[in-house]
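1. For reference, the sequence and a predicted model appear below.
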Amino acid sequence: MSYAEVIGDPISHSKSPLIHNFWASALGLKVEYRAAHVTADGLADYVAARRADPDWAGCNVTMPHKEAVLAHVDEVDALAAKLNAANTIVRRADGTLVAGNTDVDGVAEPLRRHAIGGYPAHVATYVQIVGAGGAARAAVLGAVAAGFSDFDIFNRSPGRADALAELAGLPFGTGNPLDALGPIRNPREGRNPNEPGAVQRYSHILINATSMGMHGENPVQVDLGQYYPDTIVFDMVYAPLETPLLAQARGAGLRTIDGLEMLVGQAATAFERFFGVKPPRERDADLRNLLLEAST
């Protein structure tokens, strides 16, 4: 029987087996998706053993192996190379292993589903990303794939944010400290509406690409009450699903994207790579309910 896995250290918390096996069952596929606890010291042996197994379709890769695994494959696709991180390995029939990254799809897909703007005075949408690590790199490229091009990066170390801007090759300006996080305002806003440009305003997408808010602790410090109602707040953390940032956003009447939406989005691309068929996304509501039940 063909099978795929998710590897990491730790791995017992992973929801990937639930997602992939739900899709496989819905499609009637005779495949299996498992979780495998792999330590840093055991990574090389794991990859070598699976390479020799013709039933192994590949694996998802989670922390702490996303960078280290690149040294154990035969090919790295362009996206994983740009991110310097892989979250999937696919085994070809000849045993060659190809590393890729589907996290970008996990960001881009929900952003495409949320239209923004749509009012006459809309000028631009600023994507504000909190963080400058691997998740932030995926967030930037995912937002680019969704059609956005104006960004600001907020991080404890603004220099790392500058490096992220350079990676994406977009007009970010410079990195910003975390305490500068807030909405971008038109300096002429509120003046005489007949003044040229006075009614123009900006939209915002705020993405938390850090661990802040995980387990409800150390939340992102921002006053979302200062943002416009069309703002989208996207938190990549999914433990808990209702982070302090998302709770504040919902309380302010803003639109939200939670970590489960990203998790399912990136898994969908990986599922097709492993098993050669698209997952039944029309069952997303059922899958989400299953994931929520498993989280309680």
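-> Great, that's in hand. Just so it is clear, the structure is predicted and the values come from calculations on it, not from any experiment.
2. C-alpha from now on. contacts and neighbour counts both.
-> Fine.
3. Mind jotting down where the strands sit in this protein?
-> 2-8, 31-37, 56-61, 75-76, 88-91, 97-100, 122-130, 150-154, 201-208, 232-235, 255-257 (DSSP state E).
4. Can you list the buried residues in stretch 75-85?
-> Neighbour-count burial for stretch 75-85, with 16 or more other C-alpha atoms under 10 Å as criterion, is recorded at 75-76, 79-85.
5. take a look at this one as well, against the first:
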Amino acid sequence: MLEINYNTKLLGVVGENIPYTLSPAIHNFSFQSLGINAVYLAFDIKKKDFDQIFRGLVKITYGLNVTIPYKEDAMKYVEQTDIIKRIGALNTIFEGKGYNTDYLAIKSLVSERVDSFNTCTIFGAGGASRAAIFALADLGCSISIINRTKEKAEKLANELEEKGIKIKINSYCNADIIVNSTPNSDFVPDECINGKLVIDFVYKPVVTSLIKKAQSKGIKTINGLEILVRQAMEAEKIWFGKSLEDEEVVKYLYARKLVW
């Protein structure tokens, strides 16, 4: 049981409409397991109040995570590291600097799961797709985007081309790596479930319909819970220089019936 005192460090996640977030459960379990005197809260902030409240949170907290819809808005309040300047979004703050551990998580998980790949197709062109695009591009993948609204995909492609990443729009379904960055795992058509690796950002349920279909074809997978936990542990390394093993956190979440 955490004993809160004047030395207890305050951390948390900032977002809007985030009662679902698993971040407090993940980090408070990790802090307690590692003997770190810290507490992690969820700060659910309305858009109209964001600027005023967030400015104060950056000053009084030891570290922060940032989730939807503020990953871009938060950038103006921190010193921008090179990677978040490129990505255009952050999700972690420490000592006034912004980081993107979504990028680190995807890059490391993909590197662990497959040895070689050339083509990557990402379904969705929203904020979640950015970290995946940069991580995969930096690993040498040729990127294609398939999105329900072609104009949105073209806007993202034009923006990223200025940063040195060329993206094809709706060009191919078959690829070495298939990524679903949308909230709907059924958005990826069955005929597109192929290649060496399938990634689904959705983490409830952990084994989504997309993950099930990929595994039934013998394709390696990365599920949304793996990404969530890995990015959280990468954030703890930034804050405290250490973290738990991913497997220990996942086991805890299942035991508490927080995921299924």
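-> That came through fine. Keep in mind that what you see is a predicted model, and the values were worked out from it rather than measured.
6. Please state their TM-score.
-> The TM-score (TM-score structural alignment, normalised by the length of the second structure) is 0.85; 248 aligned residues with a C-alpha RMSD of 2.2 Å.
7. Let me know which of the strands of the first structure is the nearest to residue 242 of the first structure.
-> With C-alpha to C-alpha as the measure, strand 232-235 is the member of the strands of the first structure nearest residue 242 of the first structure (9.2 Å).
8. what's the closest one aligned against in the second structure?
-> Aligned by TM-score structural alignment, strand 232-235 of the first structure falls on residues 197-200 of the second structure.
9. Mind picking the two most distant members of the buried residues of stretch 75-85 of the first structure?
-> Taking C-alpha to C-alpha, the two most distant members of the buried residues of stretch 75-85 of the first structure are 75 and 83; they sit 14.4 Å apart.
10. residue nearest the centroid of the second structure?
-> By C-alpha atoms, centre = their mean, the mean C-alpha position of the second structure lies nearest to residue 102, the distance being 3.6 Å.
11. how near is the alignment partner in the first structure of that residue to residue 81 of the first structure?
-> Aligned counterpart of residue 102 of the second structure in the first structure: residue 103 (TM-score structural alignment). As judged by C-alpha to C-alpha, to the nearest Å, residue 103 of the first structure and residue 81 of the first structure stand 13 Å apart.
12. Same check on residue 24 of the first structure?
-> Residue 24 of the first structure sits 30 Å away from residue 81 of the first structure, going by C-alpha to C-alpha.
13. again with residue 1 of the first structure
-> Counting by C-alpha to C-alpha, the gap from residue 1 of the first structure to residue 81 of the first structure is 31 Å.
14. where along the stretch 1-150 of the second structure do the helices fall?
-> 23-34, 50-60, 82-87, 101-113, 127-138, 150-161 (DSSP state H, counting those that start in this stretch).
15. how distant is stretch 186-205 of the second structure from the center of its chain?
-> Centroid separation for stretch 186-205 of the second structure versus its chain: 16 Å, with C-alpha atoms, centre = their mean, to the nearest Å.
16. Distance check, the spatially closest residue to the residue nearest to the centre of the second structure that is not a sequence neighbour against residue 51 of the second structure.
-> Distance criterion C-alpha to C-alpha, 6 or more residues apart in numbering; nearest residue to residue 102 of the second structure, sequence neighbours excluded, is residue 231 at 5.3 Å. Computed as C-alpha to C-alpha, the residue 231 of the second structure to residue 51 of the second structure distance reads 25 Å.
17. Those two - which one has more neighbours?
-> Using other C-alpha atoms under 10 Å, the more surrounded residue of residue 231 of the second structure and residue 51 is residue 231, with 23 against 15.
18. My read is that residue 238 of the second structure contacts residue 94, right?
-> Yes - between residue 238 of the second structure and residue 94 there is a contact at 7.2 Å, judged by C-alpha atoms under 8 Å.
19. Look at these two and report which has more neighbours.
-> Comparing residue 238 of the second structure with residue 94 by other C-alpha under 10 Å, the one with more neighbours is residue 94, at 20 against 17.
20. Perfect, I'm done here.
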